[in-house]
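[1] Provided below are the primary sequence and the corresponding predicted coordinates.
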Amino acid sequence: MKAAVLVLHGGKVTSHDPATRWQLSSVRMWPFTWSLRRALTDTAVLQLQYRYRGWNGAEESPVRDARWALAQIRDRFGDVPVTLVGHSMGGRTAAAVADDPNVVAVVALAPWWPSGNETKAMRAEQSVLVVHGSADRWTDPALSKAATDAALVRGVRARYVSMKRAGHFMLRSPWTWSKLVRDFVVDQSPSTCATKTR
């Protein structure tokens, strides 16, 4: 495999209940995982299942799980470039582990970025796509936009897309959400980058 994609699902503010693959937060990300697997035949597309459903304050439970998954990707595939795709709490998790040396790009879908400072771990050479519904009542699109703008100021190649009248769960215009993610991730793939430089 030439690259990897790690898909990160959402969750709850606080919960030590076990996360399972049949919970809606996980199921919601299956279409993205399947779409990317079809589009990227030379890329390992993996969807992480957290231990717990919650972020859990300073414990930051899914961050530990994501760092474990990134180490597993290195062990299995070597130092391949990794793109993170996260929804809601998964978007917060992706931003937190963006400092991993193998992470080259991040997609944050309706991210839960409560402080607006969650992009501080992102590096200038990384590409970032943030997509947020303007009608989201679970996470704040204004904070997502502010965090994206802050990343731009630091030299991150960040882009913000507002999905008009869309809510948190990506039910309005699902094909648009999927196409935005697929096109962005495909554009980060090593084969696409090689073609561009010829």
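    That came through, no problem. Residues are numbered from 1 along each chain as shown.
[2] hey, let's count contacts and neighbours off CA atoms from now on
    Will do.
[3] Just give the nearest non-adjacent residue to residue 29, would you?
    Nearest residue to residue 29, sequence neighbours excluded (C-alpha to C-alpha, 6 or more residues apart in numbering): residue 9, at 6.2 Å.
[4] Mind listing what's buried along the longest helix along the chain?
    Longest helix in the chain, counting residues (DSSP state H): helix 61-77. Buried residues in helix 61-77, defined by neighbour count with 16 or more other C-alpha atoms under 10 Å: 61-63, 65-67, 69-71, 73-74.
[5] now stretch 176-192
    Quick answer for stretch 176-192 (16+ other C-alpha under 10 Å): 177-178, 181-182, 184-186, 188-190.
[6] contacts for it?
    2-3, 31-32, 35-36, 39-40, 43, 83, 105, 107, 129, 131, 170, 193 (C-alpha atoms under 8 Å, 6 or more residues apart in numbering).
[7] Against that first model, consider the following:
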Amino acid sequence: MTPPGVDLLRHPVEATDLVLLAHGGSEHSSADPHLWSGAILRMWPFAEAVRSAVPEAAIGLMRYRYRGWNGAAADPAVDLRAVLDGLPPVIRRVVLIGHSMGGRTVVAAGDHPRVAGVLALAPWLPDGEPLTALRPPVTFAHGTLDTITDPRATTAYANRLRATGTPVTVYAVEAETHGMLHRPTDWNALVATFTANALGSVPTSATGADSEPLPQYGRRSSAAAVLSIAVARLRMPVLERFQVG
């Protein structure tokens, strides 16, 4: 078993901010996640989007011990908290961006004092998921055609958070499925804008609506999404690994 850690894709010498990407996984699995799994590869274009938006920040891919959530053990959330606790003191702010199980992971750990924003993409938030006092800004986005995780559950969780006083923005991504491959330009724009706002001096305010449509900037193309994954993977190799435990 490999200890939890972060694969750094960008690490400016004077970086004090880290954008941490948390990939999806399985409901139950003790298998070791590997860099060439589809769930991890899907996060690479977001790393490029972040690099353009906040070039002064470090960028890393969260690496869990196991591929699965694994019931009450909540292994990925435990791993993410361990990483946040163990980061060097020079890293003062961390923006968390997660997809699917990674969305559940960043929500579960989003109250950590180092967190400066939580973006959950097509998150897996089952009924009864415990509320976390997330540190704003907080945005959820979910494809309307997602049959793997439930967009209605995402909105329900957001409304529960709002009831506690936490501002949340929710985007409905029309004609999009769980893999986020039909509207790649729009997902990348969301990641870039959210990150820039979270690490800026004046973050944007959350909207009050249950959900609103995600703006469409580019054409819908799954082929372009797959190509962008391959290109980003080549342009941004893993530079080093930060490991805890």
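    Received the coordinates, thanks. Remember, predicted model here, so these are calculated numbers, not experimental data.
[8] which helices and strands does the longest helix of the first structure pack with?
    helix 89-96 (3 or more C-alpha pairs under 8 Å, 6 or more residues apart in numbering; DSSP states H and E).
[9] The second structure: matching residues for the helix or strand following the helix it packs on?
    Using DSSP states H and E, the next helix or strand after helix 89-96 of the first structure towards the C-terminus is strand 103-109. Mapping strand 103-109 of the first structure onto the second structure (TM-score structural alignment) gives residues 115-121.
[10] What are the contacting residues of the matching stretch?
    93-100, 102-104, 106-107, 110, 134-142, 191, 194, 198-199.
[11] Please report the distance of residue 39 of the first structure from residue 161 of the first structure.
    22 Å (C-alpha to C-alpha, to the nearest Å).
[12] Equivalent analysis for residue 74 of the first structure, please.
    With distances taken as C-alpha to C-alpha, residue 74 of the first structure is found 31 Å from residue 161 of the first structure.
[13] Let me see the ranges of the helices in the second structure.
    38-41, 44-53, 75-86, 101-108, 151-163, 184-198, 222-235.
[14] got CSV for those, with distance to residue 126 of the second structure too?
    Formatted as CSV, those follow (distance: least, C-alpha to C-alpha, whole Å):
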stretch, distance to residue 126 of the second structure
helix 38-41, 19
helix 44-53, 25
helix 75-86, 15
helix 101-108, 9
helix 151-163, 7
helix 184-198, 23
helix 222-235, 28
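[15] picking that back up, give the equivalent position in the second structure for the residue nearest to residue 29 of the first structure.
    Using TM-score structural alignment, residue 9 of the first structure lines up with residue 23 in the second structure.
[16] was I right about that match contacting residue 47?
    No: with contact defined as C-alpha atoms under 8 Å, residue 23 of the second structure does not count as touching residue 47 (11.9 Å).
[17] Tell me which of the two has more neighbours.
    Here residue 23 of the second structure and residue 47 are compared on neighbour count by other C-alpha atoms under 10 Å; more neighbours surround residue 23, at 30 against 26.
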